[in-house]
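S.K.: build me a model:
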Amino acid sequence: MGAVSESGPVGIEPGTVEDWLVHHIDGLSPPVEFTPIPGGHSNLTYLVTDRERQRVVLRRPPLGELLPGAHDMAREYRAISALGPTEVPVPVALGFCDDHDVTGASFYVMSFVEGHVLHNERVAVEVYGPESRHRVGLSLAETLAALHSVDVDAAGVGNLGRREDYVGRQLKRWFRQYDASRAMPVPLVDELYESLLQARPEQQKASLVHGDYRLGNCITDGDGEISAILDWEICTLGDPLADVGYMLVTWAEPGDEHQGISMAPSMAPGFATKGELLERYASASDLDLSQIRFYTAFNHWKSACINEGVYARYVKGQKPTAGVDVDAIGAAVEVQARLAAQVLES
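M.R.: Next up, the predicted model:
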């Protein structure tokens, strides 16, 4: 059965998906409505609302040909299932479907979590005052430290991936994906690949690593606490400092010469500084953070590779472009590569 229906949103066959939901998700009462949730550039996410106005969330891969290993719904579902009993805040895992006849791809269903997703500075100012904005940043760092303290074997994800040389494996993986996309090649990405491979520090420990840990992938509650971490599609076992570096790369602040996200929520007055985030993480961790600049350079480079893949999906028609500045996504490839080079050389 095809993945697109004239009577439903892109990526959803309403009849077969509703039937699956009614038989596999306790408490849902048909009919159900599917409403696309905007804001992401990767997987397709929908709010599912039933007759009693109960809400759950469904996620599936984007349409079109996918790169090997990308958009792994089973991995996302396994991660939030494993973390449910821990102190790490995640939505409740409700059900997973690997029958592509239902809607053309695997998908999973999780609970709907009330709260705010701070995609940009405007939303952050509308939702929180300066004191709460400051708390958001500290909670982001504390929650990441909690994730990295999870005993992966006890949580049941000890075999999620190889534990050693995470950064080396990530460099090779993202370069392969960048090379497979290449809608707009940037030679500096190729050059940095070799430099980063040679400069990578020795990994101190293996943790469950999110891979895309930033404020835009979290839900915050009314008090500024992180109430759920979202988007686990590239999580694996590896170097926790890679997550710390990515958190810092995406935490833009006024006057920072090494930031490429001008509309980041953290640009609003009152948010904690990068230094405060790093200090709060360090207070809850026993890791040596002296090599954190390498990890920020690595994550700028990784962001360039990710943006190349996102840009390629838009220009190939695999993602709807309404309301999306596709040219800005393409331009970000070179911006992030230049930032990686600057940090690595400083």
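S.K.: C-alpha from now on. contacts and neighbour counts both.
M.R.: Fine.
S.K.: the stretch 101-250 of the chain: strands as residue ranges?
M.R.: Ranges of strands in the stretch 101-250 of the chain, per DSSP state E, counting those that start in this stretch, are 107-111, 207-209, 218-220, 226-229, 236-238.
S.K.: what distance separates the third one from the middle of the whole chain?
M.R.: Counting by Cα atoms, centre = their mean, to the nearest Å, strand 218-220 is centred 12 Å from the centre of its parent chain.
S.K.: list the contacts of the spatially most central residue of the chain.
M.R.: Nearest to the centroid of the C-alpha atoms of the chain, with distances taken as Cα atoms, centre = their mean, sits Asp212, at 3.7 Å. Applying Cα atoms under 8 Å, 6 or more residues apart in numbering to Asp212 gives the contacts Asp231, Trp232, Ile234, Asp243, Tyr246.
S.K.: can you redo the strands of the stretch 101-250 of the chain as TSV with mean neighbour count and distance to Val189?
M.R.: Formatted as TSV, those follow (neighbours: other Cα atoms under 10 Å; distance: least, Cα to Cα, whole Å):
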stretch	mean neighbour count	distance to Val189
strand 107-111	22	33
strand 207-209	23	23
strand 218-220	23	28
strand 226-229	24	29
strand 236-238	24	23
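S.K.: got a markdown table for the ones you listed, with distance to Ala331 too?
M.R.: Putting the strands of the stretch 101-250 of the chain into a markdown table (distance: least, Cα to Cα, whole Å) gives the following:
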| stretch | distance to Ala331 |
| --- | --- |
| strand 107-111 | 31 |
| strand 207-209 | 28 |
| strand 218-220 | 25 |
| strand 226-229 | 28 |
| strand 236-238 | 29 |
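S.K.: to compare against the first, here's another:
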Amino acid sequence: MSDAMQTANDSGVTTRHESPTGLDLDRLRDWLVVERPGLVLGELSASLIQGGKSNLTYELTDGVHQWIVRRPPLGKIMATAHDMRREYQAADALRHTDVPVARMIAYCDDKDVLGTDFYLMERIAGVPYRYADEIKPLGEERTRAIGTELVRTLAKLHRVDPADVGLNHFGRPEGFLGRQVKRWKQQLDASFTRELSGADKLYEKLAAAVPSESASGIVHGDFRLDNVLMGANDLPAAVIDWEMATLGDPLLDLALMLIYQRRARIVAARAWTDPATYEVTMAPGYPCEEEIMALYEAESGRSLEGFGFYLGLACFKLAGISEGVRYRHINRQTVGEGFEDSGSTVPLLLGLGLESLKEYK
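M.R.: The predicted structure follows:
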């Protein structure tokens, strides 16, 4: 049975547990029985968690326990992207710090199991706020508090010394920003389906403006509110989605978080935008860009001098990510819903990047 598993419920009726696309439950169970004896107590069932546009995330259960399984997307991907081992190692290394993370349970690099590498982690109870309508009922005061704790959590991550948690060989901080510029140019080239005005110009300006030196630390790679599970007390329960984690310049994390916020405001200003799709940063009470930057500086102790370059690079990076998702959707390599508009804001991001480069000199 590779497509479904059969079990009998209390009344003796046989039910079928379908394997969702990308997750063979038979093979997964066989592997877990060997690698983590006693972990699984019943037949497995799983469902794809909607919302993510990159790695595939599934909720897995044996009827008693619940876990999360993460694997790369289907289809062709960049060699350095969607690195499950990297994601697993980063979160596992931070388990004894004040950065909240889920407990890592098992990592598999045997392609015979699921056709790719993957990992299993504990399921954390928490809310990944994505849209303004999800957080508005909490009120402005709680919304502001949640946004504030998000920034403080980012500063906590950036205060961690990689050597103290065994991540001193996790990446190459030297030359990080220059490699990022080249990487996202390669991503745009590899995802080519249309002409993108401004892409070459932004790349050239970024390549010419790379700082000769920059700070170093642990970089999450995609830090934003819907990549943090907020607990019942409005405090972060776990930072998730570490697929792009590395050692490099932490200011790129802050810049990308702010570019998500800028993009959301530009999109929301369009007359045809459905208010139900407003992103969480549009909710009343959510901290503004100036407040976020001031709080981050105070909490992290890092200077934001020359921050315009980071904002421009963040736009280029997000454009590369979005165009990659669009490419996979066009080539029917995505699973789930919500990909129809993938890449729609790429031209906006390229223009925003050129403008952002002029700021915070």
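S.K.: ok, which of the strands of the stretch 101-250 of structure 1 comes nearest Pro38 of structure 1?
M.R.: Proximity to Pro38 of structure 1 (Cα to Cα) singles out strand 218-220 among the strands of the stretch 101-250 of structure 1, at 14.3 Å.
S.K.: just to revisit the earlier point, can I get the contacts of Asp212 of structure 1 in a markdown table including distance to Ala93 of structure 1 and neighbour count?
M.R.: A markdown table is the format used below for the contacts of Asp212 of structure 1 (distance: Cα to Cα, whole Å; neighbours: other Cα atoms under 10 Å):
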| residue | distance to Ala93 of structure 1 | neighbour count |
| --- | --- | --- |
| Asp231 | 13 | 24 |
| Trp232 | 12 | 24 |
| Ile234 | 17 | 16 |
| Asp243 | 23 | 24 |
| Tyr246 | 26 | 23 |
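S.K.: wait, which of these is closest to Val150 of structure 1?
M.R.: Nearest to Val150 of structure 1 among the contacts of Asp212 of structure 1, with distances taken as Cα to Cα, is Asp243, at 14.3 Å.
S.K.: corresponding residue for the closest one in structure 2?
M.R.: In structure 2, the residue paired with Asp243 of structure 1 is Asp253, using TM-score structural alignment.
S.K.: so its match sits against Gly221, correct?
M.R.: Yes: using Cα atoms under 8 Å, Asp253 of structure 2 is in contact with Gly221, at 5.9 Å.
S.K.: if we can go back for a sec, which among the contacts of Asp212 of structure 1 gets closest to Phe112 of structure 1?
M.R.: When the contacts of Asp212 of structure 1 are ranked by distance to Phe112 of structure 1 (Cα to Cα), Asp231 comes first, at 13.6 Å.
S.K.: what lines up with the closest one in structure 2?
M.R.: When structure 2 is aligned by TM-score structural alignment, Asp231 of structure 1 is paired with Asp241.
S.K.: which residues does its match contact?
M.R.: Neighbouring residues of Asp241 of structure 2 by Cα under 8 Å, 6+ apart: Glu87, Asp222, Asn227.
S.K.: of those residues, which are reproduced in structure 1?
M.R.: Shared contacts between this structure and structure 1 among those (both residues aligned by TM-score structural alignment, their matches' Cα atoms under 8 Å) comprise Glu87, Asp222, Asn227.
S.K.: show me what the second one aligns to in structure 1.
M.R.: Right, Asp222 of structure 2. In structure 1, the residue paired with Asp222 of structure 2 is Asp212, using TM-score structural alignment.
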